[in-house]
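Q: Sequence first, predicted coordinates after that:
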Amino acid sequence: MSVLFPLLKRGSRWMVTIKGRSSHSVADYFHFQRAIVGSPESINENFVKNSLRIDQPDKAIVIEKAKQEHSIYVSELRKLIPTIVEVPADDRFPDQVYVEEPAVILNGVALLTKMAPPSRAGEIEPMRKVLESMNLDIVEMKKPGAFLDGGDVLFTGREFFIGLSERTNEAGIEYLSKVFSGWPVTGVKVPKGTLHLKSVCSLAGVDILAISNSPAGRQAWKDMESFGAHKYKQLIFPDDNGANCLFVNGVVLHPPKEEYPRSYEVWKTMKCPTVEIPNSELAKSDGSLTCNSIRIFEI
């Protein structure tokens, strides 16, 4: 059994030291049996007009194209993951298609997060109902002043890296570290203007991190390399969203050549199977591939 030692704070970073290891291999944590996705009906006029974004897109979101891209995304997940569960659409919540933010799930435990934007607070209840239907143990983040977005949570199979961003604060990171005790947790500074940690890095394989070559991406890599509990190989991408991918059951799902031609050249070097997933429309509201699902490993 893992033993949690006191949380050590290093500036804007955290480290939880542990004794003991899980009986699962690192690769096991990315062989998913279930996944949660949003409903295509949540991509609607309310989403187009009111979804949160750092900057307004140069071109308006095309609803039908966004739904088509979402359909491709879910279809590819269905080829890899046996069970896909959909969160029913609720028109009150314009960002609901981004199901990753309200929950973090590991080893049968689901942490319902507390999202900082007031417009997203109501998404917790629909997500709770889905988690209950999946018989997961639910823990709700109720600590006053604690905020956490799932998009800031990068789990590598060895440890957590969590973005300290405009959406996730120190109290939120500390709360997660207690819920998932026994795992190393390192906070990584995310600069203003970058939505989440996974906006500039993601997991591209066992012990492989896809890193954007932007200043935010390079700083994230520096922090993870300096303060993380394990060493990783990095793949460097010239585009922020070009570095965002899903590693699912031995396959990497990544953005297509048409969206990020320079980053595509990096993806071509991967030795594992890869699949291109279009995301041009949701990207206009800061959405990335990781935002659109929660993948679940069954213990």
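A: Yes, it's here.

Q: use CA for all of it now, contacts and neighbours both
A: OK.

Q: how about stretch 45-56: buried residues?
A: Buried residues in stretch 45-56, counted by 16 or more other Cα atoms under 10 Å: Phe47, Val48, Ser51, Leu52.

Q: Which members of those residues occur in helices, if any?
A: Members of the buried residues of stretch 45-56 lying in helices (criterion: DSSP state H): Phe47, Val48.

Q: residues in contact with stretch 165-176?
A: The contact list for stretch 165-176 (Cα atoms under 8 Å, 6 or more residues apart in numbering) reads 12, 111, 115-117, 141, 143, 145-149, 152, 162, 164, 187, 189-192, 194-197.

Q: Double-check Ser42 against Asp90; I have them as touching.
A: Yes - Ser42 lies in contact with Asp90 (Cα atoms under 8 Å); the separation is 6.8 Å.

Q: quick one: common contacting residues for these two?
A: Counting by Cα under 8 Å, 6+ apart, the residues touching both Ser42 and Asp90 are Gln96.

Q: Pasting the second one now:
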Amino acid sequence: MFTTAIARTPSRSLIDGISQTPEMGKPDYELALKQHERYVEILRELGLKVTVLESAEDFPDSVFIEDNALCTPHGVAIISRPGADTRRDEVKLPDLRAALAEHYDTIEEVVDPGTVDPGDILMVGDHYYIGISHRTNDAAADQIIKILEAHGMTGEKVKVEGILHLKDDVVYLDKKDLIVAKAYENHPAFADYNKIVVDDDEYYAVNSLWINGTVIVPEGFPKTEKAIRDAGYEVVLINTSEFEKITGSLTCMSLRF
């Protein structure tokens, strides 16, 4: 169960963020701000205490705060070393470190030559799947696994190909249930899980967000919404159109623990 989250207000520089979908155009900042406010409101409605950090104008992608740290339930947070050069210094922001220090006595850090975006890290209980991608390398994964094992947790590597982050294609809900893109339907690392397989025309909906029995799902993907409801979950819908334009989705807009 989650009790706490940290989010960051979108910066006006968001419109210049990293994008894998330039054909969708740049986001509307004012609309993105309203959508983010609704996102935080939903987290609070679902029982989380949410700390919202101020915008960081020097970092267009800083609203995607999940890539700044891995927050575990066992007394340790791991500050990342993001894979994109333009995001590398986000983790040095004092308000991020102060917010983590309020909740964690032990804070570790990934160091050079490791690079990692925690959007590549899928938590299932005390086990962590770490996607090896363009943003996350073996050196970082090895460091993280060593830290996890020192605190009674485990981790393993999963090769990621053709996508930005592992959680673009695989998201854990609860009760051994995964939401997966078709490319991961038969992946051996996830053979023992129940799978909600998302059709290609609703691909963006893979990245839905489980919060204490309820799943937050992006609007406009009725087949995925129905499949999640049929699996026994309550669903809350949210419009994240402006974040989709810069390859942003639900899990990456908060740190949850």
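A: Okay, I see it. Predicted model only: the values in this text are computed from it and were never measured.

Q: Quick check: TM-score for this pair?
A: Remark: TM-score between the superposed chains equals 0.91 [TM-score structural alignment, normalised by the length of the second structure]; 250 aligned residues with a Cα RMSD of 1.6 Å.

Q: Narrow the contacts of stretch 165-176 of the first structure to those in helices?
A: Within the contacts of stretch 165-176 of the first structure, no residue falls in helices by DSSP H.

Q: Buried ones from these, can you make that a ChimeraX selection?
A: Restricted to buried positions by 16+ other Cα under 10 Å, the ChimeraX selection for the contacts of stretch 165-176 of the first structure reads:
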select :111,115,116,141,146,147,148,149,152,162,164,187,189,190,191,194,195,196,197
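
Q: Just to be sure, which of the contacts of stretch 165-176 of the first structure are found in strands?
A: The members of those that map onto strands under DSSP state E are Leu111, Ile162, Leu164, Gly187, Lys189.

Q: residues near Arg8 of the second structure, how many?
A: Arg8 of the second structure is flanked by 23 other residues according to other Cα atoms under 10 Å.

Q: Apart from its chain neighbours, what residue comes closest to it?
A: Counting by Cα to Cα, 6 or more residues apart in numbering, Arg8 of the second structure lies nearest to Leu53, which is 4.5 Å off, once chain neighbours are set aside.

Q: just the helices in the stretch 151-257 of the second structure please.
A: For the stretch 151-257 of the second structure, applying DSSP state H, counting those that start in this stretch gives helices covering 222-230, 241-244.

Q: Please name every helix or strand in contact with the longest one.
A: Applying 3 or more Cα pairs under 8 Å, 6 or more residues apart in numbering; DSSP states H and E, one finds that helix 222-230 of the second structure contacts strand 194-198, strand 234-238.

Q: again, only this time at 10 Å
A: strand 177-181, strand 194-198, strand 214-218, strand 234-238 (3 or more Cα pairs under 10 Å, 6 or more residues apart in numbering; DSSP states H and E).

Q: can you name the residues of the first structure that it overlays?
A: Counting by TM-score structural alignment, helix 222-230 of the second structure pairs with residues 261-269 of the first structure.

Q: buried stuff in the longest helix anywhere in the first structure?
A: As assigned by DSSP H, the longest helix anywhere in the first structure is helix 63-80. For helix 63-80 of the first structure, burial by neighbour count (16+ other Cα under 10 Å) applies to Ile63, Ala66, Lys67, Glu69, His70, Ile72, Tyr73, Val74, Leu77, Leu80.

Q: How about the second one: what's its closest non-neighbour residue?
A: What that stands for is Ala66 of the first structure. Looking at Ala66 of the first structure with Cα to Cα, 6+ apart, the closest residue is Glu281, at 5.1 Å.

Q: ok, now how distant is whichever residue in the first structure pairs up with Thr3 of the second structure from Lys79 of the first structure?
A: Here Thr3 of the second structure is matched to Gln33 in the first structure, going by TM-score structural alignment. Distance of Gln33 of the first structure to Lys79 of the first structure, computed by Cα to Cα, to the nearest Å: 11 Å.

Q: Leu176 of the first structure too?
A: 31 Å.

Q: quick one: the match of Thr3 of the second structure and Pro82 touch, right?
A: Yes - in this structure, Gln33 of the first structure is within contact of Pro82 by Cα atoms under 10 Å, at 5.6 Å.

Q: No further queries at this time; thank you.
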